[in-house]
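Undergrad: Any chance you could fold what I've pasted below:
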Amino acid sequence: MAKMISESFVYDLKEGCLCKILKYVKADSTLQFEIRKNYINIYYRGGSLIKIKEISENLYNAYFDKNYITSNDSEGVIIQCIEDIDSIEKTRKLIEFIPKIKQQMDFWMKLKKPDGGEREYKHIVAKENNSVNVGKYSDYFICDIEYTGHLNKEENYKFDMIGVKWPANSKSRENNDNLSLCIIGMKHNEYEDFNITNYSSKIYEFITCEEKLNRLKKEIKEIYNIKSQLGLIYPYNNVNIDFGSNIEILFIFANQNPKHSKLNKDIENFRKTTVYKNLSNIADIKLAKGSFMGYGLYDENLTKI
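TA: You can find the predicted model right below:
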């Protein structure tokens, strides 16, 4: 299987021509770093701030999503593509654009998603559980957000988050293999358009396909290794992980009224379905409870459905 990003790309992020952008992301708590196929995405408030793609060895193009541009003032518009980044000096120029791009995205968010939008909160979950302060004690790490692909010939899938369960107790942290793959579904505030049974049915179809499941595990192991090398995920230095056979399905219903009649009824009905019966035979299905008003994921605050 082809690598997510090349070794030279990783080197340039660590200590080559892109090292300043990595340092900037680490210093800015509003930004989230994700690894995609042959490129990286830096997110702000759930939206793509900058995409950096490897054109050839040690040469990169950076892209900004022009759909976020709301200004008619051409002087206020960031150019769509910054080409031929091959030095720290050019990376510094790219970094100079970031405050302006963030401002444009803020304007867009205010017009289109005044509540921030669900994707923003997915990135908060990832940022909190992967950060040095929380990550030391969290039992879960978020490796990818909005993992997508083909479920079958007629349908695609999109999983909100893919994580790794690595319990925080000292004995478990000594063991970096036999970890649990975690597929996470999240709904923030608005619940009505979410169907837990349908979502779980897609998960079941996915994880019972050995080819798809093995590919996901390989990709997540590689992403975890790269992020650990870059100091973005525990233990914040180079580590290789491996998975055991256990899989967890975790649902996060954030900022929901605990007396939400439809949510509670849907969970109750879900327990009675064939989908639940089949899925629970091969995976642990859990609900996340609040971590003293934060988004840290701790095993003792999860309940089985």
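Undergrad: C-alpha only now, for contacts and for neighbours.
TA: OK.
Undergrad: Quick one: residues contacting residue 137.
TA: Residues in contact with residue 137 (CA atoms under 8 Å, 6 or more residues apart in numbering) are 168, 298.
Undergrad: now with 10 Å?
TA: Residues near residue 137 by CA atoms under 10 Å, 6 or more residues apart in numbering: 129, 130, 166, 167, 168, 169, 234, 296, 297, 298.
Undergrad: and it, what helix or strand is that in?
TA: If you go by DSSP states H and E, residue 137 is not part of any helix or strand.
Undergrad: do residue 162 as well
TA: Residue-wise, residue 162 maps onto strand 156-165 under DSSP H and E.
Undergrad: Now for the residue lying closest to residue 4 once chain neighbours are set aside: which residues touch it?
TA: In this structure, residue 4 finds its nearest non-sequential neighbour in residue 37, 4.7 Å apart by CA to CA, 6 or more residues apart in numbering. Applying CA under 10 Å, 6+ apart, we find residue 37 in contact with 2, 3, 4, 5, 6, 53, 219.
Undergrad: what does residue 293 give?
TA: Contact partners of residue 293, counting by CA under 10 Å, 6+ apart, are residue 255.
Undergrad: what's the distance between it and residue 188?
TA: 14 Å (CA to CA, to the nearest Å).
Undergrad: Could you do residue 196 as well?
TA: 14 Å.
Undergrad: for residue 44, same thing?
TA: Using CA to CA, one obtains 17 Å as the distance from residue 44 to residue 188.
Undergrad: Who has more neighbours out of these two?
TA: residue 44 (22 against 16; other CA atoms under 10 Å).
Undergrad: Report the secondary structure state of the residue nearest in space to the middle of the chain.
TA: In the chain, the centroid-proximal residue (CA atoms, centre = their mean) is residue 145; its distance is 2.6 Å. Secondary structure assignment for residue 145 (DSSP: H, G, I helix; E, B strand; the rest coil): strand.
Undergrad: can you give me the strands in the protein?
TA: Assigned by DSSP state E, the chain shows strands spanning 31-36, 39-44, 47-56, 59-63, 81-85, 140-150, 156-165, 179-188, 243-254, 284-288, 302-304.
Undergrad: To check against the first, give me the structure of this:
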Amino acid sequence: MPTDDVLQSDSNDGPFQPRALSEAFVRALENEGGLLHPLLTYFKSDHTLMMGLRGTYVNVYYRGGSLMKVACTSAACDRFVITFDPNYGEHPAVPTSSSVVSEAHDLQLWLERIPYLKLLMDRFFARRPKQEREFQQLVARENNQSVISNETDYFIADIEYAHGSARFDMLAIRWLTKDRKFTNRFRLAVIEMKYGDGALEGVSGLAEHLHALEETLRIPGARQALTQVAVDLFNQLTRLGLVNIRQKKQLEVSSDAPEIVFLLANHHPGASRLGQLLSKVDKTRFSPDTDTELKFAVSSFAGYGMHKACMYDLGEFSELVANLEERYRSKGGVAPDE
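TA: As a prediction, this is how the structure comes out:
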């Protein structure tokens, strides 16, 4: 099993650890003569890849798995170590799973290996699919780097953020299109993604994750610290040209209440279990009058572009699920849980 499939969390339970890169690391990526600039250029030409900022290193994701880890090993960030997890497999074109990058030629060798690294990961995921992780990356791509990204209301700052016992599928910035020209006011959104109805229950199911997320956000100082993490990441991604947005303002920490957003991919319209689980949620804990709002993302016909107008509260979403189930049955469909 590749080690990156379970990302390492920060070991303490104090304030959330920052993930923004050092200025030297950013310059190595951003500047024309920077050692890692060819990597950033390659990345921008291949939207099957996603760059996750991790403080002292970056993860280059492919289909939700870490294609390569690029770690800074000097204060000036003029020396790096690139690593590929050998558990994904071996290929003659990839003679080593880790090597030092201190010259342009060293990096070029890794760039030429990327198609072979992808092939190994494709074969691995054919045997051990990770749809939820893969679709997280797709959500990030559609809202950050696609042709419709500037029209959405949400931008993904990070995926698979882990700290202590807390796990967040995605950290996002809700910055409404109508506000961007005049203000940098935004709201933190913590997004939990579930792929298929089978993921709605169990240790990491809907109810368990909802409770854990709400408890984490109630920890004193947690919201501001987590918002700062998301803001720093969003600002650096924007600076590096990894967010397709016209108003390239530097955001500052907002005190607005955060959103918990559930994104339920490929729910079966005839399945009754989702409605049953929603009925068990305490509505009084999530409302405009509380300090946390619970939303459920609904696509605009199809796709994963996220808009405020397509965010339903618990009551609205429960009604939608019930109506969808009724419509499915009226069309002669047989529920999968019958």
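Undergrad: Can you give me the TM-score here?
TA: After superposition, the two chains reach a TM-score (TM-score structural alignment, normalised by the length of the first structure) of 0.88; 288 aligned residues with a CA RMSD of 1.9 Å.
Undergrad: Across to the second structure, which of the contacts of residue 37 of the first structure hold up?
TA: Counting by both residues aligned by TM-score structural alignment, their matches' CA atoms under 10 Å, those that remain in contact in the second structure are 2, 3, 4, 5, 6, 53.
Undergrad: show me the contacts for the aligned partner of the third one in the second structure.
TA: Taking TM-score structural alignment as the criterion, the aligned counterpart of residue 4 of the first structure in the second structure is residue 20. With contacts defined as CA under 10 Å, 6+ apart, the neighbours of residue 20 of the second structure are 26, 52-58, 228-237.
Undergrad: Apply 7 Å and report the result again.
TA: 53, 54, 55, 232, 233 (CA atoms under 7 Å, 6 or more residues apart in numbering).
Undergrad: what about residue 12 of the first structure, how many residues close to it?
TA: 21.
Undergrad: Also residue 230 of the second structure?
TA: 26.
Undergrad: what do we get in the first structure for it?
TA: Per TM-score structural alignment, residue 230 of the second structure is aligned with residue 220.
Undergrad: Please report how far its match lies from residue 248 of the first structure.
TA: 15 Å.
Undergrad: Please enumerate the helices of the first structure.
TA: 7-14, 19-27, 88-112, 118-130, 132-135, 170-173, 196-207, 210-229, 261-270, 274-280 (DSSP state H).
Undergrad: Return the most buried member of those.
TA: When the helices of the first structure are scored by mean count of other CA atoms under 10 Å, the highest mean neighbour count falls to helix 118-130 (a mean of 22).
Undergrad: ok, average deviation of it from the second structure?
TA: Superposed on the second structure, helix 118-130 of the first structure shows a mean distance of 0.3 Å to its aligned residues (mean CA distance after the TM-score superposition for the first structure).
Undergrad: if we can go back for a sec, and which of the contacts of residue 137 of the first structure is nearest to residue 78 of the first structure?
TA: Nearest to residue 78 of the first structure among the contacts of residue 137 of the first structure is residue 130, at 30.4 Å by CA to CA.
Undergrad: If you drop the residues flanking it in sequence, what lies closest to the equivalent of that closest one over in the second structure?
TA: Mapped onto the second structure by TM-score structural alignment, residue 130 of the first structure lines up with residue 144. In space, and not counting its chain neighbours, residue 144 of the second structure is closest to residue 243: 4.7 Å by CA to CA, 6+ apart.
Undergrad: Out of the contacts of residue 20 of the second structure, which is nearest to residue 36 of the second structure?
TA: Out of these, the member with the shortest distance to residue 36 of the second structure (by CA to CA) is residue 53, at 13.8 Å.
Undergrad: Let me see the contact set for that closest one.
TA: Contacts of residue 53 of the second structure (CA under 7 Å, 6+ apart): 19, 20, 21, 59.
Undergrad: per the alignment, the last one corresponds to what in the first structure?
TA: Aligning on TM-score structural alignment places residue 59 of the second structure opposite residue 41 in the first structure.
Undergrad: Look up the closest residue to its match, ignoring the ones flanking it.
TA: Going by CA to CA, 6+ apart, residue 41 of the first structure has residue 51 as its nearest residue, at 4.5 Å.
Undergrad: Neighbours of the one you found, how many?
TA: 19.
Undergrad: Next one: the counterpart of residue 212 of the second structure in the first structure from residue 278 of the first structure, what distance?
TA: Under the alignment (TM-score structural alignment), residue 212 of the second structure pairs with residue 202 of the first structure. For residue 202 of the first structure, the distance to residue 278 of the first structure equals 12 Å [CA to CA].
Undergrad: Please apply the same query to residue 161 of the first structure.
TA: 22 Å.
Undergrad: Ok, residue 162 of the first structure next?
TA: Going from residue 162 of the first structure to residue 278 of the first structure by CA to CA gives 21 Å.
Undergrad: How about residue 223 of the first structure?
TA: 29 Å.
Undergrad: Compute the first-to-last residue distance for stretch 262-274 of the second structure.
TA: Start and end residues of stretch 262-274 of the second structure are separated by 12 Å (CA to CA).
Undergrad: Kindly report the same for stretch 300-312 of the second structure.
TA: Note: stretch 300-312 of the second structure ends 12 Å apart using CA to CA.
Undergrad: so where is it in the first structure?
TA: Aligned using TM-score structural alignment, stretch 300-312 of the second structure spans residues 291-303 in the first structure.
Undergrad: okay, the contacts of residue 137 of the first structure in TSV with distance to residue 121 of the first structure next?
TA: Formatted as TSV, these follow (distance: CA to CA, whole Å):
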residue	distance to residue 121 of the first structure
129	12
130	14
166	22
167	23
168	23
169	27
234	21
296	12
297	14
298	18
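Undergrad: In those residues, find the pair that's most separated.
TA: Spanning the widest gap among these are 130 and 169, at 16.2 Å by CA to CA.
Undergrad: The second structure: which residue goes with residue 94 of the first structure?
TA: That one, residue 94 of the first structure, aligns with residue 110 by TM-score structural alignment.
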